[in-house]
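J.: The following block contains a protein sequence and its predicted model.
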Amino acid sequence: MKTSSASESTPNNMVLSFLRIQSTAVAAAVPVSRNLRCIPHERDALLDFRAGLIDPENYLSSWQGKDCCQWNGIRCSNRTGHVVELSLSFTNVGFPDGQMSSSLLGLKNLRTLELSSGKFTGTPILEFIGGLKNLRYLSLSSAMFGGRVPPQLGNLSKLLHLDLNGLSWDSYIYSADLAWLSRLTTLQYLDLSLVNLSKVIDWAHVVNKLPSLVTLSLSGCGLRNVIPSPGHINLTSLEYLELSGNEFSSSSVGTKNLFWDLPSLLHLGMSVCDLQGSIPQNVGNMTSVTRLDLSDNNQTSTLPTTFKKLNNLEESSPYMNSINGPIAVLLERFPAENRLQDLILFENKLTGNLPSQLGHLRNLTTLMLSDNLPTGELHTGISALRKLTELWLDSNNLEGPRFPEWLRSQNDMHVLGISNTSIVGPIPPWFWVTFSGTQHLVLSRNQISGLLSPTMFRKMEADTMDFSDNCLIPSLSFLSLRSNLFSGHIPQQISKMKQLQYLDLACNNISGIIPESLAELIAMAVPPQEDGPLSHMVDCGLSIDVIDVVSYTDSSLVVMKGQQLEFTSGIVYMVNINFSCNSLTGPIPEEIGRLPALKNLILSWNHLSGIIPDSIGEVPSLESLDLSHNNFFGEIPASISVLTSLIFLNLSYNNLTGRIPSGNQLQTLSDRASIYIGNPGLSGPPLSKNCLEPGLTPATPEAHKHGGDTVFDFLAIGCGYVMGLWIVFCLFLFKKNYRVVCFLISDGLYDWVYVKVALSRAFKTWKKV
C-alpha cells in the first residue's frame, strides 16, 4: 500500500536532476587550469561563516588551506573558480546562538544553497538570503528553522527550486502573506509543506502566477478556500500536486476549478482534506493522472462517469470515506482499457456482490476491499487477476461455504487478508504450496477447521500468520508452556491433539480440575516409535490469538525422576505429563489408566485432593511419579507396587493414611523414607511407625498422675542442650573443616527456604492477577 505524506519525495527525479545541473552551471567547454584556486575573498567569507557554526560531526574539518574548492560541501566553477554551491545537508551543523552570519553575501556567484536537515534550532530564515541574486536552488527543509518566512526571498528572481518544508518537531515556520512568491516566475519546484499558511487567503491566485511550476507541495499548511479561485488556470506544466492535510470542501469554487482541470497532472494528493459530497465530473479532465489519492475524506457518492477518461490511472485510493452504492457500479466507472495497479477502497460503504468486472482490472497488484458491506460469495472474477500480490477482503458480509478455490491460481501473492469472511471447512493441501512465499497471511475470525500441522508451517516463509478465532486444532506432538504466567483452566481442546506425546504446563497459575478428556490423548496410549511424531522435534508456544511454531533441533530439558535431565535424540521416546507448581484442584481422574505408555507423571505442588486412583497401576510404562505437596488422603493403592518400571516415587506432604504397600519394585527405590515424609497417618516399612492395634484407646487423665516428674525431665533436657551447644562451640573453635561444612549446610538451608518463600509469594501474586 502506498500513501502520501508531507515529506514524500516527488516522482520528478529527472526534473530535479536537471535543475541541479542547471543551478551549478558547469561549463565544460573551457579548459581548467591546474593552478586555479578559489577566490580569496570568497574563501574568507566561508571561513567567517564557519566561525559561527557548531559542527558535532567534524564535517568541516577539511575547511583549511587556500583552495576552498577542495573543501567538503563546496563546489566551484571550472571556468571562473567562483564558489557556486554550498551544501551542508544532513551534517548536523547549526548555530549555537541562533544567528547566521551574513558573510555568505560575499558569494555573489552562489547558485546552490543546501542546509536541509541541519540543527538551526529556532533560527529565523534570515533576510540576507534574498540578496544572493544568482541562486537557482535553495533548500532549507527540515532544518529546524523558525519564525516568519522572509518576503525578501521574492528577490531571487532566477530561482528554480525552493524547498522550505517545515517538517520538524523543533520549529514553527509561518507566512501570513505569499505576495512575494508571485515574483518567482521561473520557479519549477515549490515545497512549503507544514509551513503555516492558515492566514493566507489568496494562495490559489499566487500559485497560479507561477506558470513554470512542475511540482507543488502544500501539505498540512492549514489552507482554506475563502475567496474564488482564478477563472483561468496557468498551471499547464504542473505534474505533481500534493494538498493533503488541508481543510477544503467539495462545494468550494477552488476545488471545482483549480484542482480538477490540470491536463498535465500526474499526481494529485488530497487526503484528509474534508472533501464532502461527490467527486466533481471535471475530474475526467485530468487525462494524464497516474495517481489519485482522495483518502480519509467525507465523500459519499460513487465515482463520476467521467472517471472512464482516466486511462493512465495506476493508483486510485478513495479509502476511508463513505462511498456507498453497489461495488459493481463503482467498478464500471473505470475505463475498459486501464493501467490500474492499486485499487484501495477499504472502510467505505460499498454493497452488493463482488462482480465479474473485477477480472477486467488485469493489471491490479493490490486490491483492498476490507471493511465494506459486500455480500455473496468470494467471486471467482478475482482469479483472473494474475498479477495480484496483495489482497485484503477482511470484515465483510461475504460468504464462503468452502475455502475459495480460485486462490489456487494466485502463486505470487505476498499479502493475503481474508479474515472474518465466513470461510468454513478445512484448509486444503494446495493452500500451503500456493502461499508458501506469502509474507503476511491473515485468516482469523472464520470457521476454518481441521488439523494445523507443524509440517505445514515449516513450508511457510511468512513474517506474520494469524489463524486466531477459528476451529483449528494444532497437530502437535510436543507442547511446553512451563514457567509463564498462564492462568485459567486446562482447555478441553488439548485432548483433540491426537499426536500430543509431551505435555508440560508446569510453573504457571493454572486452576481448575484435571480434565478426564486427557485420556483421549491416544499418542500416550501406545509405545513411542523411533520415527514417531517427536522425531521431528517441534517446540510450540500458544497464546490466546497466536500459534507460534518454531523448529527445534537442539537438546531439550525434561523434569523427570526428581531432577532436570537433558534429552537430545532420546526425547523421541518421552511420554510426559507435567502439571506441577500450579493451583489445580480435585482428584486425579480414573481415566489416567487409559494412558499406558505414560512414562512421566508430575502433579506436585498443587491443591489436588481425593484418593490416589487404583488405575495408576494400569500404566505399566510409568517410570517417574511425583504427587508430593498436595492434599491426597486415604490409603496408598496397592496397585502402585505392581509398577515394575517405576524408578522414582514421591508421595510426601499429603494426608495419606494406612499401611504402606509392599512390593519388590518399591523395595528398590532409593531413599525410601523420604518418599512418604509429611504423611503422619502412614505406617509400616520403611517408616519406623507401626499401625495402631485393635483395642487401643486414647490415654486417660490417670496416665498423667506423675506429671510433676516432668519438671525434672525439662531440667535434664535443658542441661543436655547447654552441654551440647558447648561441645559444638569447641569443635567449631578448633576444627576448621567442621566450621566449613556447617556453614555450607546453613547456606544451603537458607537458599532452600528463600526459594520456597519466593515461590509462595509469586503464586499468591499470580492468583491476584
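T.: Cool, got the structure. Here the structure is a predicted model, which means the values were calculated and not measured.
J.: Only C-alpha atoms from now on, for both contacts and neighbour counts.
T.: OK.
J.: Go ahead and name everything in contact with stretch 329-339.
T.: 302-314, 357-358, 360-361, 363 (C-alpha atoms under 8 Å, 6 or more residues apart in numbering).
J.: cool, and stretch 457-475?
T.: 432-433, 435-454, 493, 496-500, 544-547, 549, 551.
J.: from those, which would you call buried?
T.: The neighbour count (16 or more other C-alpha atoms under 10 Å) marks 432, 435-448, 450-452, 454, 496-500, 547, 549 as buried among these.
J.: Show me where the stretch 251-400 of the chain has its strands.
T.: For the stretch 251-400 of the chain, the strands defined by DSSP state E, counting those that start in this stretch cover 267-269, 276-277, 291-293, 298-299, 315-317, 324-326, 342-344, 349-353, 366-368, 373-377, 390-392, 397-399.
J.: Test my guess that Leu542 contacts Pro491.
T.: No: counting by C-alpha atoms under 8 Å, Leu542 stays clear of Pro491, with 11.8 Å between them.
J.: out of these two, which sits in the busier spot?
T.: Leu542 (13 against 10; other C-alpha atoms under 10 Å).
J.: Could you report the distance from the more buried one to Asp504?
T.: Noted for Leu542: a distance of 12 Å to Asp504, by C-alpha to C-alpha, to the nearest Å.
J.: Name the residue closest to the centre of this protein, please.
T.: Nearest to the geometric centre of the chain sits Thr464, at 9.0 Å (C-alpha atoms, centre = their mean).
J.: Quick check: the gap between that one and Val546.
T.: Thr464 sits 10 Å away from Val546, going by C-alpha to C-alpha.
J.: try it against this one:
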Amino acid sequence: MGGTSLQFLLTLVLLFLCMKPTTANYLGLADTHLGCKEHERQALLKIKQDLIDDDRHLSSWSSDQDCCTWSRVTCSNQTGHVIMLNLQGVGSGKLNPSLIELKYLTDLDVSYNDFHQSQIPEFIASFSNVTSLDLSGANFGRNIPFQLGNLSNLQYLNLGGNNFNKPENIEWLSLLSSLEILYMDDINLSKVNNWLHVVNKLPYLTYVHLDSCNLPNIFSVPLVNSSTSLDVLDLSSNNLTSSSSVLEWLFNSNTSVVELYLFENQFQGLIPIAFSKINTLAELGLDSNEFEGEIPKAFGGMCNLKTLSLPLNHLSGQLGFIHNSTHCANHSLEFLDLGQNQIMGSLPDLTTFPSLTFLDLSQNRLNGTIPESLGKLSNLESLYLQGNSLEGVISDAHFSKLTKLKHLYLSNNLLNFNFSSDWVPPFQLNEINLRFCQLGPRFPKWLQTQKNYYWLDISNSAISDSLSNFNLVFPPQLGYMNLSYNQISGQIPNLSLEFTFPPIVDLSSNKLEGRIPQFLFESGYLDLSKNLLSGPISSLCEVQNGKLNILDLSNNQLSRPIPDSCLMHFEGLLILNLANNHFHGKIPSSVGFLHEIVTLDLGNNNFSGKLPSSLKNCTKLVFFNLKQNDLSGQIPMWLGISHPNLVVLILRSNHFYGAIPTHICHLAHLQILDLALNQISGSMPKCLNNLTALTQKVSPNATISHSHETQVSDNTLFDMSYDDRMFFMWKGKEHEYKNILGLLKSIDLSSNNLTGRIPREIVELVGLVSLNLSRNRLTGQITSEIDMLQSLDALDLSQNQLSGGIPSSLSHIDRLSVLDLSNNNFSGKIPTSPHLDTFKATSYEGNPNLCGVPLPKKCSGEEIAQNPAMNRSREHAGRQDEKEGLISIGFYVSVALGFIAGFWGVVGTLVLNMSLRVAFFRFLNNFKDRLYVAISVNLARVQRQLQN
C-alpha cells in the first residue's frame, strides 16, 4: 500500500510539472530565474543612455547583470520578458526608440520627467499588450498622437500635466474600449465641444479626471443617457457656469457617481437640490464657486454621503439641513467643510453626526456659545471654528470625549478658556491655533501635556506670565510656533535639540530678556523683535549650515560688534532685520555671502566705517536701510549698479559725504530715497527722471512683501511672508509704515550741503508723494511746471537760498497738504487761491521780500485809506441791511473762508488715503465754483443797496 501511495505521489508531481506555466506559478513551482531576454536588456541599456539620471535611479542597470533584477524593471515569471517598466521621476532626456523592443509590456510609466516638450513617440501606440500607460507630468508637447487609439487593451491612461497643443479632436479616445480610468488634467480642451459625447462611448469608464481643462460650457452634441457607470468624476477648475450642460447631463444621465468634484468653477445661484437625488453620492466637492443661499435641506437625507465640501462660496442663512438630517445621513457624514462663507446663527448640536471626523465652519458669521455637546463627538479629529463671533467660556466639558482630536482651531473668536488646574486633555494635538482667545494671564497648564504638536499659535492671548512658570516645549517635529503679542517675560531656555524641519518661530512683541540660545537659529523663520533681549549674538555665529530664511531681531537691546565671518553660513537668508539695537563696529564683510537677501535693515544702531564692498554681491536687495548709524565715506557708485531691484534706499543720519552718484538714477524700481542728515555736497543729479517707479502715479502693491515656501511637516508646506516696515518722517513726526509702505513714494535729501538749482527734470516724477529738499544751499527759482507733481502731498523747500516768485501753478496741486517755503529769498506776492490760502504764515516766513496773505506784510496797492465818514455811512447801511434781513459782506467772506479752512483741516488728516482725497478735491473744486457764484451774487446785491 505504501509503494502504491509513493508511486501515486510521484505521478502527481510530474503532472504538476507538466502543467501550463501559469498554473505552476500559482502553486509556486514555476522557474522564477528564467533571466531576461538579451535583446530586451540591450534595449534597456540604450534607453538608459538617453536619460539624464543625476540621482542614479538606474544605477543597478549594468550590462553584466540580469535585467530582471534591475530596479524599476519587472519580468514575467513564465517567459522572462519585461512586462513592467517604471521610469517615473528619473530625470530628463528623451525616450529611445529601442523601447519598441519591449513588445510584451503591460505597464509603462514615464511620468514626472522632462522630455523638453517633445511629442509623445508614436511607437508607444504599438504596445498592443499595454493595460496601463502613465505619461503625466513629463513635459511632453506638440500634438497628442491619435495612434494612441490603437491601444485597445488599455485600462489606465494618464496624460495630465503636459504642454500639448490645444486638441480639436479626441475621437481616438472612443476607440479605447477597455478604458476604465482616464486622467487628462491640465490639457486645454476648449475646442473640443464633443468631449462628453466621447466619454459616453466608453462603456467601462469609472474614473474621469478632467481638472483644469478649460472645458466649454455649452456642447454641440445632444445630451444622451450615458452608457457608463462612473464612480469618480472630477471637472474642477474649468470655469464652468450654472448654464453649463454638465449639470443637466449629470442629473439626467444613468451615471451612479460616488465621488463628484466641481470645485473652482463659476457656478452661481442656489445649490441645485438635484444633487441629493444622486443616491450613490458619497463625496461632493463644490469648493470655491459662487453658490449662495442656504444649503438645501434635502442634503440631510443623503444616506451615502460621507463628504460634503462647500467652502469659499457665498452661502448664507443657517444650518437648517443639519436639523433635517435623517437617521442614515447622520451616521454616514464624516467630513463637513463649510468654511469661508457667510453662514449665520448659532452653532447647532452636532452630536447627530457621531461619525464626524472633520468639521470646518471657520470664517463665517456664527455667534453665540459653543455647545458642550461638541465634546461628545468621539470620532472628531479636526475642528476648525476660527474667524467667527463665538463667545463664552470653554471648559473641560467641551473636550470630554475628543480622544482622537488632532487639529484644534478656535482663533479669532471671543472665547475665554477656563479649565480646572489639574485637567489633563484626553488628546494629543498636532495643530493648536488659539490666537486672540483669552488664555491668560497664566500659561495654560494643559498645554504642557501636549508633546506631539508641530503647530502652535497662542499669540494675542493675554498671557502675562514668565517662561519660568511654563515648561515651554520645543518638540523636534515643531514646524510653527507663534507666541507674539503677549506680555511673556523671562529668559528663553537654552535647549539642545535638532528640528526635523527648520521651524517658523515668532516670539515677538513680548518682554523676553537675556541672550538668544543657539538652537533658535536653526529655525527657518525667527522673529524675536520688540523684546528686551540683550548681549551679543555670538550664538548666531556658531551655527553651521544655517537654514534661516528670515531673521528679525529688531527693537531689542542687543549690542557688541558682529564678528566679521558671522554670516557666512546663511547663504539662503532672505530677510535680516537688526534695526533699533546697540550694535557697533563695522558691518561684517560676510554680509556679502547673503546672495539671496532682499531686505537688509541695520538702521538705528552704531555701525561705523565705510560700506563693505562685499555688499555688491547682494544683487537681489529690495529694501536697504542704514539710517541713524555712524557710517561714513562716499556713497559708492556700485550701489546703483549692483542692486537693480532696490525699492527702498535709506542712508539717513550718517556721515556720508561727496556728491550723489549719478548711478543712483539706474534704480528704476526705487520708490523711497532718503539721504537726509548727511554731509552730501554738489548738485542734484539731473537724471532723477530715470527713476521709473517715481514717474508713475500708481503703486503696484500697498505692501512691500516677500514670501517663501517652506516645509513644516512631512505633508505640509507653509508660505512664509514678511512685510517690510520702517519709521518714516511725515509732517514733522515719525510714523511706522507697514501695510501702506508700498504706497509711499518719497525723496528726502534734506539737511545736506547740496548746491545749485533744483533740476527741472524732477517734475517728471509725477508719482512723488513727498519731496523734502530743505536745509541745503539750493538756489534758483521754483519751476512753473511744479504742478506736474499732482501726487504730491508734502513739499518742503525751506532753509535754502531759493529766489524769485512763488509760481501760481503751485495752487493746482490739489493733494498738497504740507507746504514749507520758509527761510529762502522768495519775493513778490504770495499767490492766492482757496488751496494756498489754507496754509499758515509759517509756510512762508523768513522771506523778507514776500508779501500778501497769510503774511502780515501787505503788498503794494493793497492798503486803501479809510474815510471816517464813509465808514460811518457803511456802518449805517449795514445796520439798515440787518433790519431788512440782509447779511453783510463780511459775513459772506467769513463763511467762505471758514468753510474752506475747515475743509482743508479735514484734508490735513488724509495723508496717504489717495482715493478718498481725490474724491474730496473733485467735490471741493465743484463746490468752490458754486460758492464763488453765490458770494458774487450776494456781494453785488449788497453793493447795489449800499449805493442806494
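T.: Received, thanks. Only a predicted model underlies this, so the values are computations on that prediction, with no experimental measurement involved.
J.: sorry, back to before: among the contacts of stretch 457-475 of structure 1, which are located in helices?
T.: Using DSSP state H, the subset of these located in helices is Trp432, Val433, Pro454.
J.: out of the residues you listed, who's nearest Leu565 of structure 1?
T.: Pro454 (25.4 Å; C-alpha to C-alpha).
J.: ok, now which ones touch that closest one?
T.: Applying C-alpha under 8 Å, 6+ apart, we find Pro454 of structure 1 in contact with Pro474, Ser475, Leu476, Val538, Val549.
J.: Identify the farthest-apart pair in these.
T.: The widest separation within the contacts of Pro454 of structure 1 (C-alpha to C-alpha) is 12.0 Å, between Pro474 and Val538.
J.: got the contact list for the residue in structure 2 that His232 of structure 1 lines up against?
T.: For His232 of structure 1, the aligned residue in structure 2 is Val224 (criterion: TM-score structural alignment). Residues near Val224 of structure 2 by C-alpha under 8 Å, 6+ apart: Trp249, Ser253.
J.: same thing but 10 Å
T.: If a contact means C-alpha atoms under 10 Å, 6 or more residues apart in numbering, then Val224 of structure 2 has Leu196, His197, Asn200, Trp249, Asn252, Ser253, Asn254 as its contacts.
J.: again, but for Val149 of structure 1
T.: The contact partners of Val149 of structure 1, by C-alpha under 10 Å, 6+ apart, come to 124-127, 164, 173-178, 195-196.
J.: From these, keep the buried residues only.
T.: The neighbour count (16+ other C-alpha under 10 Å) marks Pro124, Ile125, Leu126, Leu164, Ile173, Tyr174, Ser175, Asp177, Leu178, Val195, Asn196 as buried among the contacts of Val149 of structure 1.
J.: Any chance of a markdown table for those, columns secondary structure and distance to Val424 of structure 1?
T.: Compiled in a markdown table, the buried ones among the contacts of Val149 of structure 1 are given as follows (DSSP: H, G, I helix; E, B strand; the rest coil; distance: C-alpha to C-alpha, whole Å):
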| residue | secondary structure | distance to Val424 of structure 1 |
| --- | --- | --- |
| Pro124 | strand | 64 |
| Ile125 | coil | 63 |
| Leu126 | coil | 67 |
| Leu164 | coil | 55 |
| Ile173 | strand | 56 |
| Tyr174 | strand | 57 |
| Ser175 | coil | 59 |
| Asp177 | coil | 62 |
| Leu178 | coil | 61 |
| Val195 | coil | 53 |
| Asn196 | strand | 53 |
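J.: Show me what the helix ranked longest in structure 1 is packed up against.
T.: In structure 1, assigned by DSSP H, the helix with the most residues is helix 736-768. Using 3 or more C-alpha pairs under 10 Å, 6 or more residues apart in numbering; DSSP states H and E as the contact test, the elements touching helix 736-768 of structure 1 are strand 509-512, helix 710-734.
J.: The nearest residue to Leu36 of structure 1 once chain neighbours are set aside: which element?
T.: Among residues not flanking Leu36 of structure 1 along the chain, Gly81 sits closest, at 6.8 Å (C-alpha to C-alpha, 6 or more residues apart in numbering). Using DSSP states H and E, Gly81 of structure 1 falls within no helix or strand.
J.: now Gly81 of structure 1: how far from Arg75 of structure 1?
T.: 9 Å.
J.: Looks like Tyr409 of structure 2 contacts Phe358 (just checking).
T.: No: contact criterion C-alpha atoms under 10 Å: Tyr409 of structure 2 and Phe358 do not qualify, at 11.9 Å.
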